[in-house]
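J.: need the 3D shape of this:
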Amino acid sequence: MKFVHNLKLLETKLRGYHIEEMFGREKQLPFTLQQYGQDEIVLLEGTELESLLFLVEGKMKITSSVETGKSLLLRFVQPFSIIGDIELIRNVPVQSQVKAVNDCLLIGLHFDYIKQHEMNNPKFLHTLLEHVSYKLQTCTTASRVNLLASVENKFASYLMSTIAPEPDNIFGIELKASNIKEIADLLGTTYRHLNRVIHSLSEKRIIERNKNSIRILNWSDLEEMSNGIRYK
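T.: Purely as a prediction, here's the structure:
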């Protein structure tokens, strides 16, 4: 992580996501601008968090560890997302691991400032409520998927959540085949079982796997297989 000292960029992101309006103040707040690289850990479970974080650029993966030492996938988050709201309100350590999927930019505001000046601010608290309730919804969905869905369904949901094309990129992106072991852990299955699923989908020409990557060939079949569920 590195701090970005670019006031113009900070102001652009604050305006773009109406963050300053949330606090209803004309004076400049002590915001920081933080940059994380691809695959960099943003937050570790059990550590102390000092600032509320606003994701304004990039994509991050949220996971939760289980007793076996493995992690389960909860969701992916994109702008505009708030990280640290539960830790702020409940005064607890970090509850989930957060990892940058690609280059990410976050705006931070220290907990001390918030607790001193903003805990009676209705606009700010209403925004926190919206984000916390959305997280509850997505965690409920993730729990249902992790417990009840087949590995094929979960993998299809993972692919649709991870590499489905954005509006400005109709082709999507490829998934690195070297990450299959990690994906198996996140989906609560074994590397061998997930490989069988990948082989089956390849035979059906839904995906194509080569030595280094997995590419989607049939988006509509994959969408149907995912049952419309996303880790978002």
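J.: only C-alpha atoms for contact and neighbour calcs from this point on.
T.: Noted.
J.: which parts of this protein are strands?
T.: 2-3, 32-36, 41-43, 51-57, 60-65, 71-77, 81-83, 97-100, 104-110, 175-176, 207-209, 213-216 (DSSP state E).
J.: so which of these is nearest H131?
T.: H131 lies closest to strand 81-83 among the strands of the chain, at 6.9 Å (C-alpha to C-alpha).
J.: coming back round to it: relative to H126, which of the strands of the chain is closest?
T.: Nearest of those (C-alpha to C-alpha): strand 81-83, 12.6 Å.
J.: what does that closest one contact?
T.: Residues outside strand 81-83 that contact it (C-alpha atoms under 8 Å, 6 or more residues apart in numbering) are 52-56, 128, 131.
J.: got a markdown table for those residues, with neighbour count and distance to T12 too?
T.: Below are the contacts of strand 81-83 laid out as a markdown table (neighbours: other C-alpha atoms under 10 Å; distance: C-alpha to C-alpha, whole Å):
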| residue | neighbour count | distance to T12 |
| --- | --- | --- |
| L52 | 20 | 19 |
| L53 | 23 | 16 |
| F54 | 23 | 14 |
| L55 | 22 | 14 |
| V56 | 21 | 10 |
| L128 | 18 | 22 |
| H131 | 18 | 22 |
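J.: need the longest helix for this protein.
T.: Looking across the chain with DSSP state H, the single longest helix is helix 122-148.
J.: can you list the buried residues in it?
T.: 124-125, 128, 131-132, 135, 138-139, 141-142, 145-146 (16 or more other C-alpha atoms under 10 Å).
J.: circling back to that earlier point, so can I have a markdown table of the strands of the chain showing distance to N91?
T.: Formatted as a markdown table, these follow (distance: least, C-alpha to C-alpha, whole Å):
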| stretch | distance to N91 |
| --- | --- |
| strand 2-3 | 25 |
| strand 32-36 | 21 |
| strand 41-43 | 16 |
| strand 51-57 | 12 |
| strand 60-65 | 18 |
| strand 71-77 | 21 |
| strand 81-83 | 14 |
| strand 97-100 | 17 |
| strand 104-110 | 13 |
| strand 175-176 | 37 |
| strand 207-209 | 44 |
| strand 213-216 | 41 |
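J.: one more sequence to fold, the one below, so I can look at both together:
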Amino acid sequence: MEFISDKNKLDYYIKKYRLKDYFSDEYFPEHYKYMTVTKFARDEYIFTERGNIQYMYIFLNGKVKVCSLLRNGKQQLLNLITGISFFGDLELFNITNPFITIQAVNESYAIALPLTFTQELLFQDSVFLKHIGTLLAKKIYVFTSNAALNMNYPLENRLCSYLSFISKKINIEGTEYSYFNENLSETAELLGTSYRHLQRTLKDLKESNILEKYEKGYIVKDSKALSKLASDEYLI
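T.: From the prediction side, this is the model:
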């Protein structure tokens, strides 16, 4: 994690994402004193299981995945996030979930608020509390919907949804492709399947000319077909 002490950049993000709307006019100047822009590198963890959470983050842009650590030691995908969200909102209320991880998929930006200095101020801000309540309700809905997707949809659909989100763009001889080169054992865990089943599904997508093996991963050859199979994407 990199802290960026640049007030111009902070002001730019506040204006671009209308972040003042999340706070009351009375308390925003106090919150502003403690705000810092933060940058997370690809694959960097924002929260780790059983980690000591010191900040609440207003996630701005990039991509992150939220996973749950199961009792058998495996991980399960809960959510994929690309837009404005709050991380550490439960911890603000001294409620901790030691089995949740949040990891950046690509370079991502957020605004950090240190809980030590801002917790009591945030509790006094009725506008902020109203927004947090709404966002927490949305998270419950999203997690429930995504859990249903994990249980009720074939792996092919879930994998295509995941590929649509996780793949990065690369250029091959002047043509841009989506490229997937994640660890397949970890991907199988996240999607709640076996490594062999994942391999068979990737093989089927390759034989359908949707994917093509490239270096240590796969490129998407037919993005329209991939999107069609991912008709029910993970909610964000």
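J.: one step back: for the longest helix of the first structure, packing partners?
T.: Using 3 or more C-alpha pairs under 8 Å, 6 or more residues apart in numbering; DSSP states H and E, the elements in contact with helix 122-148 of the first structure are helix 19-23, strand 71-77, strand 81-83, helix 85-90.
J.: make TSV from those and add mean neighbour count to it.
T.: Listed next are these as TSV, based on neighbours: other C-alpha atoms under 10 Å:
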stretch	mean neighbour count
helix 19-23	16
strand 71-77	22
strand 81-83	20
helix 85-90	16
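J.: tell me which of the ones you listed lies nearest to I214 of the first structure.
T.: Taking those one by one with C-alpha to C-alpha, strand 71-77 is closest: 19.2 Å.
J.: in the second structure, what stretch matches the closest one?
T.: Strand 71-77 of the first structure corresponds to residues 75-81 of the second structure when matched by TM-score structural alignment.
J.: hang on, the earlier thing: residue range for the longest helix of the first structure in the second structure?
T.: Taking TM-score structural alignment as the measure, the second structure aligns residues 126-152 with helix 122-148 of the first structure.
J.: average offset between the matching stretch and the first structure?
T.: For stretch 126-152 of the second structure, the mean deviation from the first structure after alignment is 1.6 Å (mean C-alpha distance after the TM-score superposition for the first structure).
J.: sorry, back to before: and of the helices and strands packed on helix 122-148 of the first structure, who's closest to F155 of the first structure?
T.: Set against F155 of the first structure and scored by C-alpha to C-alpha, those come closest in strand 71-77, at 11.2 Å.
J.: by contact count, what packs against the closest one?
T.: Where contact means 3+ C-alpha pairs under 8 Å, 6+ apart, strand 71-77 of the first structure is packed against strand 60-65, helix 122-148, helix 180-186.
J.: possible to save these as TSV with distance to L88 of the first structure?
T.: Output for these, formatted as TSV (distance: least, C-alpha to C-alpha, whole Å):
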stretch	distance to L88 of the first structure
strand 60-65	18
helix 122-148	10
helix 180-186	27
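J.: of the ones you listed, which approaches H199 of the first structure most closely?
T.: Across those, closest to H199 of the first structure is helix 180-186 (C-alpha to C-alpha), at 12.4 Å.
J.: mean shift between the closest one and the second structure?
T.: With mean C-alpha distance after the TM-score superposition for the first structure, helix 180-186 of the first structure averages 1.3 Å from its match.
J.: corresponding residues in the second structure for that helix?
T.: With TM-score structural alignment as the criterion, helix 180-186 of the first structure aligns to 184-190.
J.: give me the contacts around that stretch.
T.: Identification of contacts with stretch 184-190 of the second structure by C-alpha under 8 Å, 6+ apart yields 67, 74-77, 194-195, 198.
J.: now distance to N6 of the first structure too, for the helices and strands packed on helix 122-148 of the first structure, in a markdown table please.
T.: Below are these laid out as a markdown table (distance: least, C-alpha to C-alpha, whole Å):
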| stretch | distance to N6 of the first structure |
| --- | --- |
| helix 19-23 | 17 |
| strand 71-77 | 24 |
| strand 81-83 | 21 |
| helix 85-90 | 25 |
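J.: of these, which is nearest G37 of the first structure?
T.: When these are compared by C-alpha to C-alpha, strand 71-77 sits nearest G37 of the first structure, at 15.5 Å.
J.: report the angle between the closest one and strand 60-65.
T.: Interaxial angle of strand 71-77 of the first structure relative to strand 60-65 (axes from the mean of the first three to the mean of the last three C-alpha atoms, to 10 degrees): 150 degrees.
J.: now do the end-to-end distance for stretch 208-216 of the second structure.
T.: One end of stretch 208-216 of the second structure to the other measures 20 Å (C-alpha to C-alpha, to the nearest Å).
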